[in-house]
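Colleague: Sequence plus predicted model, see below.
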Amino acid sequence: MNPMSSSERLPLGQFLLERGLINAADLERALASQQMAGLRLGRLLVRLGAISEDNLLPALAEHLGLSLLGEAELQAESANILRTVEMLGIPRPWFAERGLVVFEAADGALHCAARYPQDSFLQEVMSAQAQGHQLVWHLMRSRDEEWLAKLLAPQSDDGIGGDETAHLRELAEEAPVIELVNTVFAQAADENASDIHIEPEEHEFFVRLRVDGVLQTRATLPSERFAAVASRIKLIAGLDIAERRLPQDGRITLRVSGVDLDVRVSVVPGVHGESVVMRLLPKNQAEFRLDRLGLEPDHLKLFLRWAREPNGIILVTGPTGSGKSTTLYAVLSEVNDRQSKIITVEDPVEYRMRGVTQIQTQAEIGYTFGRALRAILRQDPDIIMIGEIRDLETAEIAVQSALTGHTVFSTLHTNDALSAFTRLVDMGVEPFLVASSVRAVQAQRLVRRLCPHCAKPAEMPGGIAPLLDDLRERAPGLFENAPNWRVAGGCEHCQHTGYRGRLGIYEMVDVSPDIQTAIMQRQPAHHLAALARAQGYRTLREDGLVKAWQGLTSVEEVLRVTGTSDAVAEEA
C-alpha cells in the first residue's frame, strides 16, 4: 500500500474523534498547542495522555490506508533487510537514523516500514532509489526503532569510527542528506520564507520557517539525523564542520525553484547542539516601488516629497525584519534617474541595483561603515544610502554629509519614529546638529495580510472605538469607504494560518521648524508627539487600523505587531 494523499482522507483528529478514541476536549487542547509544540498531532495526543500509542497506531494505519508491521514480522525479515540495504547502496546508519525498514518481497516489490510513512522526504528518496521496484509502505511502531538500530549498527570494519571530521564530511555528502537539505531550501523558497531555523533538542530537532514574519514548524526529525544535516549546511557555507564550540557565519549561493538565493548562515552552539539559522535573500528581487509598499495616499505623497529633498537625512526605523531595506531600495529606485550619483554602503549588500554604486563593508579587515563613508565622500555622490547608523562615527559622517549638500538615506533600530531623535543624541550627536540635518523619519512594521480565500467578515472589535473615532476626526479622508472588518480563517492556500503575504504599516514625522526647536531644547518624547500629531502624524497602530478598516488585515494582527510601541504617542 501507499499512503493516501491528504485530500482523500479526513483530518486525523476528526478520524479519531469519530471512532471514539479521543474526546473533543483533548482534541481541542492538542490542536491549540500543536503549532507551539511543533509535533505531529498523533504524537502530541500521546504526550498529552489522550490516547496510548498502542491504540493510536492501528487507527493511524487505517487512517493512512496502510498495514501496521510488528516486531515479529520485522525480525523475520532481518536477513532480507540487510541484503536489501546493501543492494540499495545507502549506508546502514541512514536507515537507522530515519527509522526506516526496507526489504524486498518475493514478487520484487520493496516494502518500506516507517514511523512516519507519510513523510514526503522519505517517499521521494525511496522513489529515487527504488531502481524500478514497486514501493509498498507500512507503518512501524516507535519502539521497533531500537531493534532496527541494533540490526543496522555498523561493524568495526565499516570505517565509521575514523577521524571525526572525515566522518562528518562523509555524512554531509550522502545523497539522502543532500536531498533533505535541498528539500528544506525548496520548501522555504516555495513558501516565500525569509528564514530557516534548524533547532536541536534532546531527542529531536525542528525545521522551522519564518513565513510572513511568524515561525512555523515544518518538520520534526530524530536527533540522530541532526549531525549530518548541520554538517551539510556548514560544508556548503564554507564553514569548519568539526568546529562545534564557537559561533560561525557563512554564506551560500544557490538556485532553488528558479530563484537565485543568497543565503546568510549563522551557526551558534547550544546545549543540545548547534542552532542553525539561514536568512534567504532573493537576488533577482521584483521591481522595488514605493507605491507597492502599502503606503496610504497621504503617506505616499509625503514620502515622494522626502525622496526629492536636495539634502538632509531621511531615516527609516524599525526592528530587524520590518522591511526597512525594502523601503530604502524602493526610495533609491524612485530617485535613480541616471542624473545623480548614488552610492550605498551596506553590510551586506542585499540586492543588486542597476545604476547604483554599492559597497560592502568588511569589518574583519577594518573596512567599517565610517571608513567606507569617508572614502565615498571623495566619489562626488549626490545621494548616499547607509545600511544602518550603528555608532557615533557613522552618525557624525551622515550629519556632515547632509550639511554639505548630500541627501542621506539610512536606518536606525528604534521602536517608533519619534525615538530616532533621542537615539542620535544618545549616540553623542549634538541636538542642534540632529535638528538641522534630519529632514524626516519613518517607522514601520510588517503585518500579515488576510488570506483572500478564507478571511471572514466580522463586527468592529470592542475597545478600539475611542482610538478610531479620534483618528477619523483627524483624517476623515482615510475613511471614505464603508468599513470592511474581517478576521482570519484558515485554508490550504495559507497553510491554515488565515494569512498570506504581508504589508507595511507606517508612522511618519516631517521635521517642521517647531519640531526642530523641540529637538534642540531636548523636549521629551510626548511633547514631540503632540507637535507631530498637530501636522497629521498617526501612530503605527493607527495606520494599522486603517488597513484593518479596509479589510487588508485584522485588528488582532495589528495589535499583535504594534504591542506597546505607540504608548508615548498615544499619551500626547
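Modeller: The structure has been received and is ready for your questions.

Colleague: alpha carbons only for contacts and neighbour counts from here, please
Modeller: Will do.

Colleague: Now do the contacts for H299.
Modeller: H299 is in contact with M508, counting by CA atoms under 8 Å, 6 or more residues apart in numbering.

Colleague: buried sites along the helix or strand hosting it?
Modeller: According to DSSP states H and E, H299 maps onto helix 297-307. For helix 297-307, the neighbour count (16 or more other CA atoms under 10 Å) marks 299-300, 302-303, 306-307 as buried.

Colleague: Tabulate those (JSON lines), appending distance to M36.
Modeller: JSON lines is the format used below for those (distance: CA to CA, whole Å):
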{"residue": "H299", "distance to M36": "37"}
{"residue": "L300", "distance to M36": "38"}
{"residue": "L302", "distance to M36": "41"}
{"residue": "F303", "distance to M36": "39"}
{"residue": "W306", "distance to M36": "43"}
{"residue": "A307", "distance to M36": "42"}
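
Colleague: Can you pick out the most distant pair from those residues?
Modeller: H299 and A307 (12.2 Å; CA to CA).

Colleague: How far away from the center of its chain is the helix holding H299?
Modeller: Relative to the mean C-alpha coordinate of its chain, helix 297-307 is positioned 29 Å out (CA atoms, centre = their mean, to the nearest Å).

Colleague: in the stretch 101-250 of the chain, which spans are helices?
Modeller: 120-129, 144-151, 164-172, 175-190, 226-236 (DSSP state H, counting those that start in this stretch).

Colleague: deepest of these, which one?
Modeller: Highest mean neighbour count among those (mean count of other CA atoms under 10 Å): helix 226-236, with a mean of 22.

Colleague: try it against this one:
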Amino acid sequence: MVARKKNKTDDEIIGMKEALELLDVTQPTFYRWIREGKISGNKVGRQWRFKKADIEGFLRGESPAQKLPSNFDGLISQLEKATQKDVAKENEKEDVVDYAVFLLLQLAIEHCASDIHLEPGQPGRIRYRFDGVLHEIVNIEEECSKTLIKKIKTLAQCNVNINDLPQDGRIQCELMKTKLDIRITFLPTIAGEEAILKLFSSTENFMDLEKVIAQKNHLATIKDSLSKSYGLHICCGPTGSGKTTTLYSMLQSLDHSGNKIITIENPVEYRFPSMTQIQVYPAKGLDMAAAFRSALRGAPNVLFIGEIHDAITAELALKAALTGHIVLTQMHTDDMSSALTRLLDFGVSPYLIADSLGVVVSQRLLRKLCPECSKASSLNGDDLKDVKKWAESSGIKFEDLSKEWKSSEGCDACKGTGYKGRISVNEVGTLKPSIIKSMIKEENREALAQKIQNEGIINLLGESLRFVSEGKTSLSEIKRVILSSR
C-alpha cells in the first residue's frame, strides 16, 4: 500500500545562496560555522541544503536540531510533490528531489541501515537492511522511483540516459556529522530500473579489533599470529558475514609508522590515507595477480589482497608470506577446513601452505537479542535435544554451557524484530601437525574438519551455542545463519 500523501512539508529547505542572504555573512565565515557545528546542513556531492528553521534558529542563538522524523511519510510526500505536474519552477522541483534524497539517506543513518534497495514494480518499494535482514519500509509509485533514481545517478556521476545497462557509481557525503562512502549499483530489470545503495561509514569510526572479535581466546590467537613478521592470514565466510570489517580491523592494528601497507582491492571499500591502496581494473589488464606483482616491488611489510579466487593469486600470496611479508586476504569458503581444501584444489603444495599459513578466521554475524525486551526463558524438549546434539557434534560438553537461555518478543527499541545489533561468531585456528599430515595425505574435507576439531578448535556451531547459552542470541539465529550453510 502506498504511503499516504501530505499536502505540504513540515520544513522549508533552502540552498547556500538563500542561507547566506538570511545570515548576511561571507561564504568563508559560513563554512567555518558549519565545520564548528554551529549550523546543521546536509551535503551530497557539491550541493548544500539547509532547513530554513535551523538558520532562523541560529540567528536566535539556538543550537542546531538533529531530530529526524520517525516514519517515512515525509520522504514519500517529498517524492510525490516532485513528480506533480503543477510544480511551477524547475529549481523548486530540484530542491524537493534533493531533500527527498537527503531524507532517504538520513533515515538510513537514523535507523542504522547498512544498505538501501529501491526496487521497481506496480507499486515499487523501498527496503532497508537492518542487522543483515531486509525489511520493507514503504511502497512508492513508479514515477517517484524514477525521479529518485535519476537524482541518485546524477550525484553518483552516472549516465542518467542509460537505464538498460548496469552502472556503478559512488557518492561521498557527510550527513548528521557522519561521513559516508556510498557504493551504488543500478540494475536493469524486467520491471524497471533498480538501485542498490551500500553505506560505508568513515574510517574514523572503524572498530578496533578488540570490538570486532568477541572471544578473548580468539583475539589472543589472532594478535599472536599478526605479531610475527610473515604469514598469510585468511578470513573466510559468505558474503555479508563481516569479513571486510574484520580484515580492515586487523589492518588497522598493523597500521603504524614502521609498516608500509599496500592493499589490492576490487573495489576499494574503505579509504585509509596512511595506506597505499590499488584498485584493480581487469578490463585494462590490471588484474589481481598483475597488481600483486607490482605491489611486491613497492617493498611493503603488509599486503592486503581483496580475495583469493584462483590458483595464481593463491600461490603468489603464500610465496609472499614465505618471503617475509604479512599478507591478509579473504576467501568465500565456509570454514577453516574448506579454506584449506580450496587451496589444495588450486594445486598449491601442502608444504607451502604449512610453511606460510598463519591464522584462519571463519566468521558469521548473528543478531543479538534486544536488551530492552529479552527475558529469561527455558528450552522445550525438541530444542534441548537439538542443543545437546549440536554440542556433541561440535566437540563441546553440554554441561559446560552457561544455560542462561533468553528470548525476546520485540519492542519499539528493536522495531519489533526482537533483535538489536549483531555479534561476530568465529572459528579461529592455526595449523597443527595432525592437520598438516591430513593435507599431505590429501584427505577429504570431512576428515580434515575432524582433525581440526580434534585439535581443540571449536567450529562455528559450537561457538554459536555458547552465545545462545549466554543469552546473547537465539537458536533461530543458529538455524538461520549457521545451519543453513552446512
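Modeller: Yep, that arrived. Because the structure is a prediction, the values reported are computed rather than measured.

Colleague: Let me see the TM-score of these two.
Modeller: After superposition, the two chains reach a TM-score (TM-score structural alignment, normalised by the length of the second structure) of 0.79; 422 aligned residues with a CA RMSD of 3.3 Å.

Colleague: next helix or strand past the helix holding H299 of the first structure?
Modeller: strand 312-317.

Colleague: I'd like to know which elements that following strand is packed against.
Modeller: If you count contacts as 3 or more CA pairs under 8 Å, 6 or more residues apart in numbering; DSSP states H and E, strand 312-317 of the first structure packs onto helix 324-335, helix 392-403, strand 407-412, strand 438-450.

Colleague: wait, which of those is closest to Q362 of the first structure?
Modeller: Across those, closest to Q362 of the first structure is helix 392-403 (CA to CA), at 14.8 Å.

Colleague: Could you tell me where that closest one falls in the second structure?
Modeller: With TM-score structural alignment applied, helix 392-403 of the first structure matches the range 311-322 in the second structure.

Colleague: Give the aligned range of stretch 485-494 of the first structure in the second structure.
Modeller: Counting by TM-score structural alignment, stretch 485-494 of the first structure corresponds to residues 405-414.

Colleague: Check the separation of the first and last residues in the matching stretch.
Modeller: Criterion CA to CA, to the nearest Å; first-to-last residue distance in stretch 405-414 of the second structure is 19 Å.

Colleague: ok, now which ones touch I314 of the first structure?
Modeller: I314 of the first structure neighbours (CA under 8 Å, 6+ apart): 306, 407-410, 438-442.

Colleague: hang on, the earlier thing: now the angle from the helix holding H299 of the first structure to strand 438-450?
Modeller: Interaxial angle, helix 297-307 of the first structure versus strand 438-450 (axes from the mean of the first three to the mean of the last three CA atoms, to 10 degrees): 140 degrees.

Colleague: and A299 of the second structure, what does it touch?
Modeller: K260.

Colleague: tell me the SS of it?
Modeller: Three-state assignment for A299 of the second structure (DSSP: H, G, I helix; E, B strand; the rest coil): coil.

Colleague: any idea how far Q285 of the first structure is from the alignment partner in the first structure of it?
Modeller: Mapped onto the first structure by TM-score structural alignment, A299 of the second structure lines up with D380. Distance of D380 of the first structure to Q285 of the first structure, given as CA to CA: 28 Å.

Colleague: Repeat that for P466 of the first structure.
Modeller: 41 Å.

Colleague: who has more neighbours, these two?
Modeller: Taking other CA atoms under 10 Å, P466 of the first structure and Q285 do not tie; Q285 has more neighbours (15 against 10).

Colleague: Quick one: the helices and strands packed on strand 312-317 of the first structure as a markdown table, columns for mean neighbour count and distance to P476 of the first structure too.
Modeller: Shown next, in a markdown table, are those (neighbours: other CA atoms under 10 Å; distance: least, CA to CA, whole Å):
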| stretch | mean neighbour count | distance to P476 of the first structure |
| --- | --- | --- |
| helix 324-335 | 20 | 26 |
| helix 392-403 | 20 | 36 |
| strand 407-412 | 26 | 31 |
| strand 438-450 | 25 | 22 |
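
Colleague: Between these, which one is closest to N311 of the first structure.
Modeller: strand 407-412 (4.1 Å).

Colleague: helices or strands up against the closest one?
Modeller: With contacts taken as 3+ CA pairs under 8 Å, 6+ apart, strand 407-412 of the first structure sits against strand 312-317, helix 324-335, strand 383-386, helix 392-403.

Colleague: Excluding its own residues, what touches the last one? List them.
Modeller: Read that as helix 392-403 of the first structure. Contacts of helix 392-403 of the first structure (CA under 8 Å, 6+ apart): 311-313, 369-370, 373-374, 377, 389, 407-408, 424, 427-429, 433-434, 436-438.

Colleague: rerun that using 10 Å as the cut-off
Modeller: Here helix 392-403 of the first structure makes contact (CA atoms under 10 Å, 6 or more residues apart in numbering) with 310-314, 368-374, 377, 381-386, 388-389, 404, 406-410, 424-430, 433-434, 436-439.

Colleague: once aligned to the second structure, how far is it on average?
Modeller: With mean CA distance after the TM-score superposition for the first structure, helix 392-403 of the first structure departs from the second structure by a mean of 1.6 Å once superposed.

Colleague: from the middle of its chain, how far away would that helix be?
Modeller: 33 Å.

Colleague: hang on, the earlier thing: between the contacts of I314 of the first structure, which is nearest A172 of the first structure?
Modeller: S410 (40.5 Å).

Colleague: you'd agree the closest one is up against T326?
Modeller: No: S410 of the first structure lies out of contact with T326 (CA atoms under 10 Å); the separation is 11.9 Å.

Colleague: Mind listing the shared neighbours of those two?
Modeller: Common neighbours of S410 of the first structure and T326 (CA under 10 Å, 6+ apart) do not exist.

Colleague: what range in the second structure does stretch 540-553 of the first structure sit on?
Modeller: Stretch 540-553 of the first structure maps onto residues 460-473 of the second structure, going by TM-score structural alignment.

Colleague: now swap in stretch 415-425 of the first structure and tell me
Modeller: So stretch 415-425 of the first structure sits over residues 334-344 in the second structure, by TM-score structural alignment.
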